[in-house]
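Enquirer: fold the following and give me the result.
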Amino acid sequence: MDEIDAIEHEVSIMGKRHAAGIEALKLVQKNRGWISDDSLYAIAELLQMTVSQLEGIATFYNLIYRQPVGRYVIHVCDSISCYLTGYQAVSEAIKAQLGIGYGQTTEDGMFTLLTNACLGSCDKAPAMMIGEDHFEHLTPQSARDILQQLQQERGKKPETTQK
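Expert: As a prediction, the model looks like this:
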């Protein structure tokens, strides 16, 4: 099923074209990795929405990416629960391991690091999400171990860039 067919399927479920906006964005992002301006315009036209309406949806949801991201997008929760249970130390360990700051992507395109206001793991804080996987009760060492495992799967330590 191509993207247009998949979006039309979502429209048939939602009943109204504009109601399928977030699902359309998620479908295109799943195939392409992020939502380019061209993709945004095409989706808006298909759903008979204005580009501004769809952009509003895209920028509201922090899991829709409007610029290229790495193979692994890391969302580190910075809610008050995570902050009080070790967020800062975990955050510093992740940044040091990857050699990048928030909003940056490693030079090899493997990791993008972002914050997230809440991952719904307040009772298991600190937490992070990589792709669809949640990691909870993090320590600086457990966060480094998770990243090292992903790096080893790729076979090399990522080169970094400061943007």
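Enquirer: for the rest of this, base every contact and every neighbour count on C-alpha atoms.
Expert: Fine.
Enquirer: what's the host helix or strand of residue 24 packed up against?
Expert: Taking DSSP states H and E as the definition, one finds residue 24 inside helix 21-32. Counting by 3 or more C-alpha pairs under 8 Å, 6 or more residues apart in numbering; DSSP states H and E, the packing neighbours recorded for helix 21-32 are helix 3-14, helix 37-46, helix 51-60.
Enquirer: run this one through as well so I can compare:
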Amino acid sequence: MIMRLAATLMLATLTGAASPAFAHAGHHTAARQTIAITNAWARETAPAQVNGGGFLTFTNKGKVADRLVSASSPVAPTVQLHTMSMDGGVMRMRELPDGIPVPAQSVVELKPGGMHIMFIGLKAPLKPGQSVALTLRFEKAGLVKVAMPVHAIADIGQNMGGGHDHH
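Expert: Just a heads-up that it's a prediction; the model follows:
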């Protein structure tokens, strides 16, 4: 009986009748290829600073809209998707709990003064020369890993403008 069960499971695996997760692996791979990530970087933080910011650009080359739903990183226990706006001369940041839409065949830029990644409760300061590991979770593309080089505050104004690729 055990041999018959083992043979049935092996046959199911070979014919593709395995778990739903296996069946979706191809979908995530194809969708992930439609999202290109460029200009990824994180801002240097002061020694006592407990929060930090990360920035990048998404290009959805596909014909289907997607959504960045969450992010995680080993540098902080909490990573949120945020937006920043000015309200009567006061800077206000708020979490985007519904994520960030990435329309089909479009570019979405996360940049200072707008949408960004927020690292909350940093375990250590972010220093120039380091790289922050970031895992992005897209609704359709699934998990995408990104390395974000940390840039010195003094270099940000000179090097981070103009839409150039900073890799």
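Enquirer: need the TM-score from the superposition.
Expert: With the length set by TM-score structural alignment, normalised by the length of structure 1, the two chains reach a TM-score of 0.29; 86 aligned residues with a C-alpha RMSD of 5.3 Å.
Enquirer: related to what we said a few turns ago, redo the helices and strands packed on helix 21-32 of structure 1 as CSV? Include distance to residue 94 of structure 1.
Expert: As requested, the helices and strands packed on helix 21-32 of structure 1 are exported to CSV (distance: least, C-alpha to C-alpha, whole Å):
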stretch, distance to residue 94 of structure 1
helix 3-14, 35
helix 37-46, 31
helix 51-60, 25
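Enquirer: and the angle for the helix holding residue 24 of structure 1 with helix 37-46?
Expert: 140 degrees (axes from the mean of the first three to the mean of the last three C-alpha atoms, to 10 degrees).
Enquirer: residue 89 of structure 1: which of the helices and strands packed on helix 21-32 of structure 1 is closest?
Expert: For the helices and strands packed on helix 21-32 of structure 1, proximity to residue 89 of structure 1 was assessed by C-alpha to C-alpha; helix 51-60 is nearest, at 28.2 Å.
Enquirer: and the closest one, what's buried?
Expert: Residues of helix 51-60 of structure 1 classed as buried by neighbour count (16 or more other C-alpha atoms under 10 Å): 51, 54-55, 58.
Enquirer: what segments of structure 2 are helices?
Expert: Applying DSSP state H to structure 2 gives helices spanning 2-14, 20-32, 153-159.
Enquirer: what residues sit buried inside the first one?
Expert: Going by neighbour count (16+ other C-alpha under 10 Å), nothing in helix 2-14 of structure 2 comes out as buried.
Enquirer: that one to helix 20-32, inter-axis angle?
Expert: Using the same axes, to 10 degrees: helix 2-14 of structure 2 against helix 20-32 is 20 degrees.
Enquirer: elements contacting helix 2-14 of structure 2?
Expert: Contacting helix 2-14 of structure 2 under the criterion 3+ C-alpha pairs under 8 Å, 6+ apart is no other helix or strand.
Enquirer: rebuild the helices of structure 2 as CSV, extending it with distance to residue 94 of structure 2.
Expert: CSV is the format used below for the helices of structure 2 (distance: least, C-alpha to C-alpha, whole Å):
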stretch, distance to residue 94 of structure 2
helix 2-14, 46
helix 20-32, 27
helix 153-159, 23
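Enquirer: of all the ones you listed, which lies closest to residue 90 of structure 2?
Expert: Of all the helices of structure 2, helix 153-159 comes closest under C-alpha to C-alpha, at 21.5 Å.
Enquirer: that closest one: which residues count as buried?
Expert: For helix 153-159 of structure 2, the neighbour count (16+ other C-alpha under 10 Å) marks no residue as buried.
Enquirer: which one of the helices and strands packed on helix 21-32 of structure 1 lies nearest to residue 149 of structure 1?
Expert: For the helices and strands packed on helix 21-32 of structure 1, proximity to residue 149 of structure 1 was assessed by C-alpha to C-alpha; helix 51-60 is nearest, at 31.2 Å.
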